[in-house]
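Colleague: structure for the following, please:
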Amino acid sequence: MTSAADRTALFHSLHQHGPLALPNAWDVASALIVEAAGAKAVATTSAGVAWSLGAPDGDALDRDLAIDLVARIARAVKIPVTADIESGFGENAEQVGDTARAVTEAGASGVNIEDGHGSGLRDVKEQQERLAAAREAAPDLYINARTDVFLRGVGEPGERLHLALERAQAYLEAGASGIFVPGVTDLATVGELAKAIDAPLNVLAGPGAPAVHELGTAGAARISVGTALASAAYAVARKAAEELLTKGTYDSTSEGLGYGELNALFGN
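Modeller: Here you go, the predicted model:
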């Protein structure tokens, strides 16, 4: 089996030959499905993970539960795993460092750490301290520093690009490996971000967004889909449950994976 160090080195390199498309998984089965589909790495979705473990998204999930799931996924797949650890599962920088160390020991090659906090964003200096602590605790980890300027609509629309770039630069100085700017998919803005950020740019895509190759041409090195896969799976579950309980029929499950096909993914 490929060593954890080799998988981490591979994960870093995947950002240089992009665009890297990451379908986000939320449990071991979805991670195995993503791997079988041909993904080069598995990314978790913090919301999907939280939901699957009985908690809402937004720093409410117990850190140990999140890290245990990362460990289970990392043991199950052969490709690199990057974990969305929300804002670091810590009230202070030291605790964020503890999380980064633990998630590395669990087998992750990368993490997302966001700057969203409460109804706004963390102070830039505070977020730098949190990222620096993660870097010190996990020197080889790919740290994808997320800024929610666009996602949360911080500031006036005309100011957001400048605000996002200011934060991106500060986060890179603190030790981030790449920058994640969710809330932006228009190609012009993606291009401006990519041109100004001296590191791989991650964007969040979904229905209606430009295709992966278009975002890659604009400069995005990494495209992920967040909760999209988990939400779609849960939508099928709701539709099938409602059909069963109201009509007494089962057609909504007709396109489900076969028992044997799914069970075989766990063979290793």
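Colleague: going by C-alpha atoms from here, please, whenever you check contacts or count neighbours.
Modeller: Noted.
Colleague: all strands of the chain, in order?
Modeller: Secondary structure of the chain (DSSP state E): strands located at 20-22, 24-25, 42-44, 81-84, 110-114, 116-117, 120-121, 142-146, 178-180, 201-204, 222-224.
Colleague: and those strands as TSV, adding mean neighbour count?
Modeller: Output for the strands of the chain, formatted as TSV (neighbours: other C-alpha atoms under 10 Å):
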stretch	mean neighbour count
strand 20-22	22
strand 24-25	28
strand 42-44	29
strand 81-84	28
strand 110-114	25
strand 116-117	17
strand 120-121	14
strand 142-146	27
strand 178-180	27
strand 201-204	24
strand 222-224	24
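Colleague: out of these, the one nearest Leu187 is which?
Modeller: strand 201-204 (10.7 Å; C-alpha to C-alpha).
Colleague: what packs against the closest one?
Modeller: With contacts defined as 3 or more C-alpha pairs under 8 Å, 6 or more residues apart in numbering; DSSP states H and E, strand 201-204 has these neighbours: strand 178-180, helix 187-196, strand 222-224.
Colleague: without its sequence neighbours, what residue ends up closest to Glu129?
Modeller: With C-alpha to C-alpha, 6 or more residues apart in numbering as the criterion, Glu129 has its nearest non-adjacent residue at 5.9 Å, and that residue is Ala93.
Colleague: so the one you found sits against Lys125, correct?
Modeller: No - counting by C-alpha atoms under 8 Å, Ala93 stays clear of Lys125, with 11.0 Å between them.
Colleague: the two: which is more packed in?
Modeller: Taking neighbours as other C-alpha atoms under 10 Å, Ala93 and Lys125 compare with Ala93 leading, 20 against 13.
Colleague: for that one, what are its contacts?
Modeller: Glu126, Glu129, Arg130, Leu131, Ala133, Ala134 (C-alpha atoms under 8 Å, 6 or more residues apart in numbering).
Colleague: residues near the fourth one, how many?
Modeller: In other words, Leu131. Leu131 - counted by other C-alpha under 10 Å - has 31 other residues nearby.
Colleague: separation between it and Ala176?
Modeller: Going from Leu131 to Ala176 by C-alpha to C-alpha, to the nearest Å gives 7 Å.
Colleague: kindly report the same for Ser224.
Modeller: 18 Å.
Colleague: which one of the helices and strands packed on strand 201-204 lies nearest to Arg72?
Modeller: Short answer: strand 222-224, nearest of these by C-alpha to C-alpha, at 21.1 Å.
Colleague: would you do the same for the sequence below? I want to compare the two.
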Amino acid sequence: MTRLSTVFRNLHQDNLLVLANVGDAGSARIVESVGSKAVATSSAAVAWANGYQDGNQLPLKLLTTTVESMVRVLTVPLTVDVEGGYSDDLESVAKVIDCVVRAGAVGINIEDGAGSIDLILRKIEVAKKVASTRGIDLFVNVRTDVYLRCLVAPERQLVETISRASLFEQAGADGFFAAAMVEEYDIATLCEATRLPVNLLSWSGQPEIHELARLGVKRLSAGSSIAEFLLGANNALAKSFLRTGRLFEHPLDAFTYSDLNGLMAKTN
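Modeller: I've put the predicted structure just below:
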């Protein structure tokens, strides 16, 4: 694991690291087989694969067994989306981090959401400390929801995002994930303003991948979008087969995030 943690950290230094996020071990193996240098989970994809809503609902036991199953089939580094640590209680967050690190993850995503800045800073510190006791130099990639959830007025979003990047770095973060940032000016300004590798979520209206690399972006994530398409395809294929005994009747469309999360709500 020490070697893999070094490999994963180094992947953020030069070229743009593109991650096709997954939700299960089979998908993880496929992503590695087509050339990905690392594998990342999507919290939504993992939750939906287990019949839960995204949004800090997944039981820790299922998260742990999912990570273990992925590590079993992978030879590349694995980074795990732990949402907000599945709790605002720091002892519970520490338990989550310990479980995913012991299961074989060398990186995590953790998000600020609408909570206090102080709370996410403490979660970062807890994550680094817990991993260190296990001898792992954990790559802590911290997602801010300033743009994604419109946490501040639009005219303040860039300044607020840069401010959070600085605070997260001081707390020990290794990467900064500006989810839903789209505009070229904002992206370039953020990349110039922080020493942390900048991670973006693939989003409609963003510059092309080569332009993102030129602007200084170091990591691009698919998020839940691949899972949305795969589960949408599952839905269409199943309906077609149940009606006609044939697999292909209509074009395959993705589910929306809200449709999938609503569907899973009925099982919780």
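Colleague: please state their TM-score.
Modeller: Once superposed, chain against chain, the TM-score is 0.88 (TM-score structural alignment, normalised by the length of the first structure); 248 aligned residues with a C-alpha RMSD of 1.7 Å.
Colleague: quick one: the helices in the stretch 101-250 of the first structure?
Modeller: Assigned by DSSP state H, counting those that start in this stretch, the stretch 101-250 of the first structure shows helices spanning 124-137, 160-173, 187-196, 212-218, 228-246.
Colleague: looking at the ones you listed, which is nearest to Arg75 of the first structure?
Modeller: helix 228-246 (20.8 Å).
Colleague: buried set for the closest one?
Modeller: By 16 or more other C-alpha atoms under 10 Å, the buried positions in helix 228-246 of the first structure come out as Ala228, Leu229, Ala230, Ala240, Ala241, Glu243.
Colleague: check stretch 47-56 of the first structure too.
Modeller: For stretch 47-56 of the first structure, by 16+ other C-alpha under 10 Å, it's Ala47, Gly48, Val49, Ala50, Leu53.
Colleague: now, among these, which is nearest to Ser254 of the first structure?
Modeller: Gly48 (23.8 Å).
Colleague: and that closest one? What does it align with in the second structure?
Modeller: Correspondence of Gly48 of the first structure to the second structure, assessed by TM-score structural alignment: Ala45.
Colleague: can you tell me how far the residue lying closest to that match once chain neighbours are set aside is from Ser87 of the second structure?
Modeller: Nearest non-adjacent residue to Ala45 of the second structure, counting by C-alpha to C-alpha, 6+ apart: Gly23, 4.4 Å away. Here the criterion is C-alpha to C-alpha. By it, Gly23 of the second structure lies 21 Å from Ser87 of the second structure.
Colleague: okay, these two: which has more neighbours?
Modeller: Per other C-alpha under 10 Å, whichever of Gly23 of the second structure and Ser87 has more neighbours is Gly23, with 25 against 16.
Colleague: for the more buried one, give me its contacts.
Modeller: If a contact means C-alpha under 8 Å, 6+ apart, then Gly23 of the second structure has Thr41, Ser42, Ser43, Ala44, Ala45, Val46, Ala47, Trp48, Ala49, Ala227 as its contacts.
Colleague: in contact with the closest residue in space to the last one that isn't next to it in sequence, which residues?
Modeller: Put plainly, it is Ala227 of the second structure. Leaving aside its sequence neighbours, Ala227 of the second structure sits nearest to Ala45 (C-alpha to C-alpha, 6+ apart; 5.5 Å). Applying C-alpha under 8 Å, 6+ apart to Ala45 of the second structure gives the contacts Val22, Gly23, Asp24, Asp54, Ser224, Ala227, Glu228.
Colleague: for the residues you listed, which one is nearest Lys37 of the second structure?
Modeller: Nearest to Lys37 of the second structure among those is Val22, at 13.9 Å by C-alpha to C-alpha.
Colleague: which position in the first structure aligns with that closest one?
Modeller: By TM-score structural alignment, Val22 of the second structure lines up with Ala25.
Colleague: and if you look at Phe176 of the second structure?
Modeller: In the first structure, Phe176 of the second structure lands on Ile179 (TM-score structural alignment).
Colleague: just checking, that match touches Pro200?
Modeller: Yes - counting by C-alpha under 8 Å, Ile179 of the first structure does reach Pro200; the two are 6.4 Å apart.
Colleague: quick check: closest non-adjacent residue to the corresponding residue of the first structure for Ala103 of the second structure.
Modeller: Counting by TM-score structural alignment, Ala103 of the second structure corresponds to Ala106 in the first structure. In space, Ala106 of the first structure comes closest to Ala71 once its chain neighbours are excluded; the distance is 4.5 Å by C-alpha to C-alpha, 6+ apart.
Colleague: center of the first structure - which residue?
Modeller: Asp84 (4.5 Å; C-alpha atoms, centre = their mean).
Colleague: report the contact partners of that residue.
Modeller: Ala43, Thr44, Thr45, Ser46, Val111, Asn112, Ile113.
Colleague: Asn92 of the first structure: neighbour count?
Modeller: 14.
Colleague: and the aligned residue in the second structure for the residue nearest to Ala106 of the first structure, how many residues sit next to it?
Modeller: Pairing criterion TM-score structural alignment: the partner of Ala71 of the first structure within the second structure is identified as Glu68. Using other C-alpha under 10 Å, Glu68 of the second structure has 19 other residues around it.
Colleague: repeat for the one 5 residues further on
Modeller: Applying the criterion other C-alpha under 10 Å, we find 14 residues in the vicinity of Val73 of the second structure.
Colleague: number of nearby residues for the nearest residue to it once chain neighbours are set aside?
Modeller: In this structure, Val73 of the second structure finds its nearest non-sequential neighbour in Arg29, 6.1 Å apart by C-alpha to C-alpha, 6+ apart. Arg29 of the second structure has 20 neighbouring residues, counting by other C-alpha under 10 Å.
Colleague: ok, the match of Ala103 of the second structure - contacts?
Modeller: Counted by C-alpha under 8 Å, 6+ apart, Ala106 of the first structure has contacts Ile67, Asp68, Val70, Ala71, Ala74.
Colleague: and the last one, how far from Thr82 of the first structure?
Modeller: In this case it means Ala74 of the first structure. When Ala74 of the first structure is compared with Thr82 of the first structure (using C-alpha to C-alpha), they lie 9 Å apart.
Colleague: between these two, what contacts are shared?
Modeller: Ala108.
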